[in-house]
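Engineer: quick one, structure for this:
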Amino acid sequence: MAAATVSRSPERTPVVRVRSEAAFVLSTQPWRETSVIAELLTQRHGRVTVVVRGAKRVSSRFRGIIMPFVPLVVSFSGAGDIKNLTDARWMGPMTPIDPEGLVSAFYVNELVLRLTMRSDASLRLYNDYLKVLSEVSLKDGKELSVALRTFEIKLLNSLGWSQVSKVEEIEKGGIWTVRQGELVCINELCEGEKAVSLGTALAIAKAEITSSADLREVRDVLRLIIGYYVGDTGLKTRKTLEIWSQI
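Structural biologist: This next block holds a predicted model:
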């Protein structure tokens, strides 16, 4: 289990020190000549941004492990939004992700990056992320689509979006659509809106997606919902996935 300590000094931001925390790298970008900035998803501290100093040096102990989909145990410290990575080691093996699965896995990473806030801790999200990575490495076709849709809903729910309170209302019928990132019951559709079938609305509200669902409609509805929250720029890997026809 990770150990965390906080050091305080007068008129200074507290310094956080975290040791031996399970984590995955979501993305990296170069920083200065020899270092990188990495976005991590950690087990008990949520998404954390760290500087990995000297990571690009041939002799660096971080070389070859600061990359996505490698289970790590990390230690970091710092007072600001960007921490310093002080240690990282390989936790153990995972089922390799094949090239087609990698596109879906990068899509999952981008979702987490775009929809979560730094240091918003969620053990459930970390476990859901670990589960979907294992599913991406083992499944394809409908099973892969079910895994991705399920993760999308769980991620949204972890951020407080949950539509489960609407289950009884959906079961009563009516016309349902998506407005401002929510499932809503309306009297009539506005121009450009599409009705959501009751089966799909229920599946999403209950977070119970199966291979017997209308997966294309589920995908399209979740695309509208996620699109509302990520904004106009959209998701880069979503476009790649569309080209590959994997979702």
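
Engineer: going forward, measure contacts and count neighbours with C-alpha atoms only.
Structural biologist: OK.

Engineer: what's in contact with stretch 209-221?
Structural biologist: 142-143, 145-146, 149-150, 178, 196, 199-200, 203-204, 247 (Cα atoms under 8 Å, 6 or more residues apart in numbering).

Engineer: helix or strand for the residue positioned nearest the centre of the chain, which one?
Structural biologist: Per Cα atoms, centre = their mean, the C-alpha nearest to the average position across the chain is that of residue 112, at 2.4 Å. Following DSSP states H and E, one finds residue 112 within helix 99-115.

Engineer: how far does the next helix or strand after that helix sit from the chain's center?
Structural biologist: Using DSSP H and E, the next helix or strand after helix 99-115 towards the C-terminus is helix 123-138. Averaging C-alpha positions (Cα atoms, centre = their mean, to the nearest Å) puts helix 123-138 9 Å from its chain's average.

Engineer: for helix 123-138, buried residues please.
Structural biologist: Residues of helix 123-138 classed as buried by neighbour count (16 or more other Cα atoms under 10 Å): 125, 126, 128, 129, 130, 132, 133, 134, 135, 136, 137.

Engineer: ok, those residues vs residue 74, which is closest?
Structural biologist: For the buried residues of helix 123-138, the minimum distance to residue 74 (Cα to Cα) is 14.7 Å, reached by residue 126.

Engineer: packing partners for the helix or strand that contains residue 151?
Structural biologist: Element membership of residue 151 [criterion: DSSP H and E] is helix 141-158. For helix 141-158, the packing partners by 3 or more Cα pairs under 8 Å, 6 or more residues apart in numbering; DSSP states H and E come out as helix 99-115, helix 123-138, helix 215-230.

Engineer: could you check the angle helix 99-115 makes with the longest strand along the chain?
Structural biologist: Longest strand of the chain, by residue count under DSSP state E: strand 15-31. Using axes from the mean of the first three to the mean of the last three Cα atoms, to 10 degrees, the direction of strand 15-31 lies 130 degrees away from that of helix 99-115.

Engineer: to compare against the first, here's another:
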Amino acid sequence: MMSLTQAFVLHQRPYRETSLLLDVISRDYGRVSLVARGVRQKRKRGGHQLQLFQPLWLSWVGRGELQTLTDVEHHQPRYWLKGHAALCGLYINELLIRLTGLHQSEPMIFDAYQQALSELEHSDSCEITLRIFEKHLLAAMGYGLALTHEASSGLPVTDDNYYRYLPEHGLIVSDKAIPGQTISGRSLRHFEQESDFDLVSLSEIKQMMRTVLNYYLDGKPLKSRQLFAQMQLYANPATSETER
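Structural biologist: Alright, predicted model coming up:
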């Protein structure tokens, strides 16, 4: 049996009558799939610890893709994400499940995830937290963004120029600004330095990152994005109808 390791539950679903299937991100072993036997009975008695956004220490046994949870401990309080921040937490959980492979240890991803949860709990700017997490996740997976130089010419990015970002290629200078397709050198500088963000740069960075992530997701939609859209529709029916 392996020793306890730091971990978070990313997703859970019922399994048979009393158990759960878990998607877990661990610091030492990467993402793993576990079966937690009998825990749904413990939940009814108030003893279920396997909550989302709860720092845990877990151990498990077995071989293959699905292994068996053997021990659960927690020594830190849960990150309490409310409202929009909770939706953002579900979004980054889904990104990890969709983009990371099983049993591929990458402590940088675990640390970036924990940092993102802390910021979502305490910060008023979820957008900045999401964009920086997306950037660090791609870098840890070997898909780091080249944000300082134009790909073909090698020329440095300048604030006044506009660019398109092509995954697996990099930045290509554009003759003009095209809403939803190009990003200014100024916004790229903000993203590279992770500072001085404003509404314009955050909007442009968000559009660029959506393009990049869609590429690595093979164009398959994220359920959490659909949930965001539904929440916006209920909050602003007229505005959401025109944006869809």
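
Engineer: mind putting the buried residues of helix 123-138 of structure 1 into JSON lines with distance to residue 214 of structure 1?
Structural biologist: Shown next, in JSON lines, are the buried residues of helix 123-138 of structure 1 (distance: Cα to Cα, whole Å):
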{"residue": "125", "distance to residue 214 of structure 1": "25"}
{"residue": "126", "distance to residue 214 of structure 1": "28"}
{"residue": "128", "distance to residue 214 of structure 1": "23"}
{"residue": "129", "distance to residue 214 of structure 1": "24"}
{"residue": "130", "distance to residue 214 of structure 1": "26"}
{"residue": "132", "distance to residue 214 of structure 1": "20"}
{"residue": "133", "distance to residue 214 of structure 1": "23"}
{"residue": "134", "distance to residue 214 of structure 1": "24"}
{"residue": "135", "distance to residue 214 of structure 1": "20"}
{"residue": "136", "distance to residue 214 of structure 1": "20"}
{"residue": "137", "distance to residue 214 of structure 1": "23"}
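
Engineer: and of those residues, the nearest to residue 90 of structure 1?
Structural biologist: For those, with residue 90 of structure 1 as the reference and Cα to Cα as the criterion, the closest is residue 130, at 15.2 Å.

Engineer: what residue of structure 2 takes the place of that closest one?
Structural biologist: Residue 130 of structure 1 maps onto residue 114 in structure 2, with residues paired by TM-score structural alignment.

Engineer: gap between that match and residue 120 of structure 2?
Structural biologist: Distance of residue 114 of structure 2 to residue 120 of structure 2, computed by Cα to Cα, to the nearest Å: 10 Å.

Engineer: returning to what we had before: which stretch among the helices and strands packed on helix 141-158 of structure 1 comes nearest residue 162 of structure 1?
Structural biologist: Short answer: helix 215-230, nearest of these by Cα to Cα, at 11.8 Å.

Engineer: identify the residue range in structure 2 corresponding to the closest one.
Structural biologist: Using TM-score structural alignment, helix 215-230 of structure 1 pairs with 202-217 in structure 2.

Engineer: returning to that earlier point: export the helices and strands packed on helix 141-158 of structure 1 to JSON lines and append columns for distance to residue 41 of structure 1.
Structural biologist: Converted to JSON lines, those look like this (distance: least, Cα to Cα, whole Å):
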{"stretch": "helix 99-115", "distance to residue 41 of structure 1": "8"}
{"stretch": "helix 123-138", "distance to residue 41 of structure 1": "7"}
{"stretch": "helix 215-230", "distance to residue 41 of structure 1": "18"}
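
Engineer: and of those helices, who's closest to residue 17 of structure 1?
Structural biologist: helix 123-138 (18.7 Å).

Engineer: show the contacting residues for residue 48 of structure 2.
Structural biologist: Contacts of residue 48 of structure 2 by Cα under 8 Å, 6+ apart are 39, 40, 42.

Engineer: buried ones among the residues you listed?
Structural biologist: Judged by 16+ other Cα under 10 Å, buried ones among the contacts of residue 48 of structure 2: 39, 40.

Engineer: what about stretch 213-230 of structure 2, distance to the chain center?
Structural biologist: Using Cα atoms, centre = their mean, the offset of stretch 213-230 of structure 2 from its chain centre is 11 Å.

Engineer: repeat for stretch 181-195 of structure 2
Structural biologist: The answer for stretch 181-195 of structure 2 is 20 Å, by Cα atoms, centre = their mean.

Engineer: in it, what counts as buried?
Structural biologist: Those would be 182, 183, 184, 185, 186, 187, 188, 189, 190, 191, for stretch 181-195 of structure 2 by 16+ other Cα under 10 Å.

Engineer: and stretch 222-229 of structure 2, by the same measure?
Structural biologist: residue 224.

Engineer: contacting residues around that stretch?
Structural biologist: 87, 90, 91, 94, 240.

Engineer: then stretch 112-131 of structure 1?
Structural biologist: Identification of contacts with stretch 112-131 of structure 1 by Cα under 8 Å, 6+ apart yields 26, 39, 41-49, 81, 108, 151, 154-156, 158-159, 229-230.

Engineer: now, of those, which are buried?
Structural biologist: Here, 16+ other Cα under 10 Å leaves 26, 39, 41-49, 108, 151, 154-156, 158 buried among the contacts of stretch 112-131 of structure 1.

Engineer: sorry, back to before: just checking, next helix/strand downstream of the helix holding residue 151 of structure 1?
Structural biologist: Heading C-terminal from helix 141-158 of structure 1, the first helix or strand you meet, by DSSP H and E, is helix 167-171.

Engineer: distance between that next one and the chain's centre?
Structural biologist: Distance of helix 167-171 of structure 1 from the chain centroid (Cα atoms, centre = their mean) equals 28 Å.

Engineer: stretch 217-233 of structure 1 now?
Structural biologist: 14 Å.

Engineer: same question for stretch 229-245 of structure 1.
Structural biologist: With Cα atoms, centre = their mean, you get 14 Å for stretch 229-245 of structure 1.

Engineer: now do stretch 167-174 of structure 2
Structural biologist: From the chain centre to the centre of stretch 167-174 of structure 2 is a distance of 23 Å (Cα atoms, centre = their mean).
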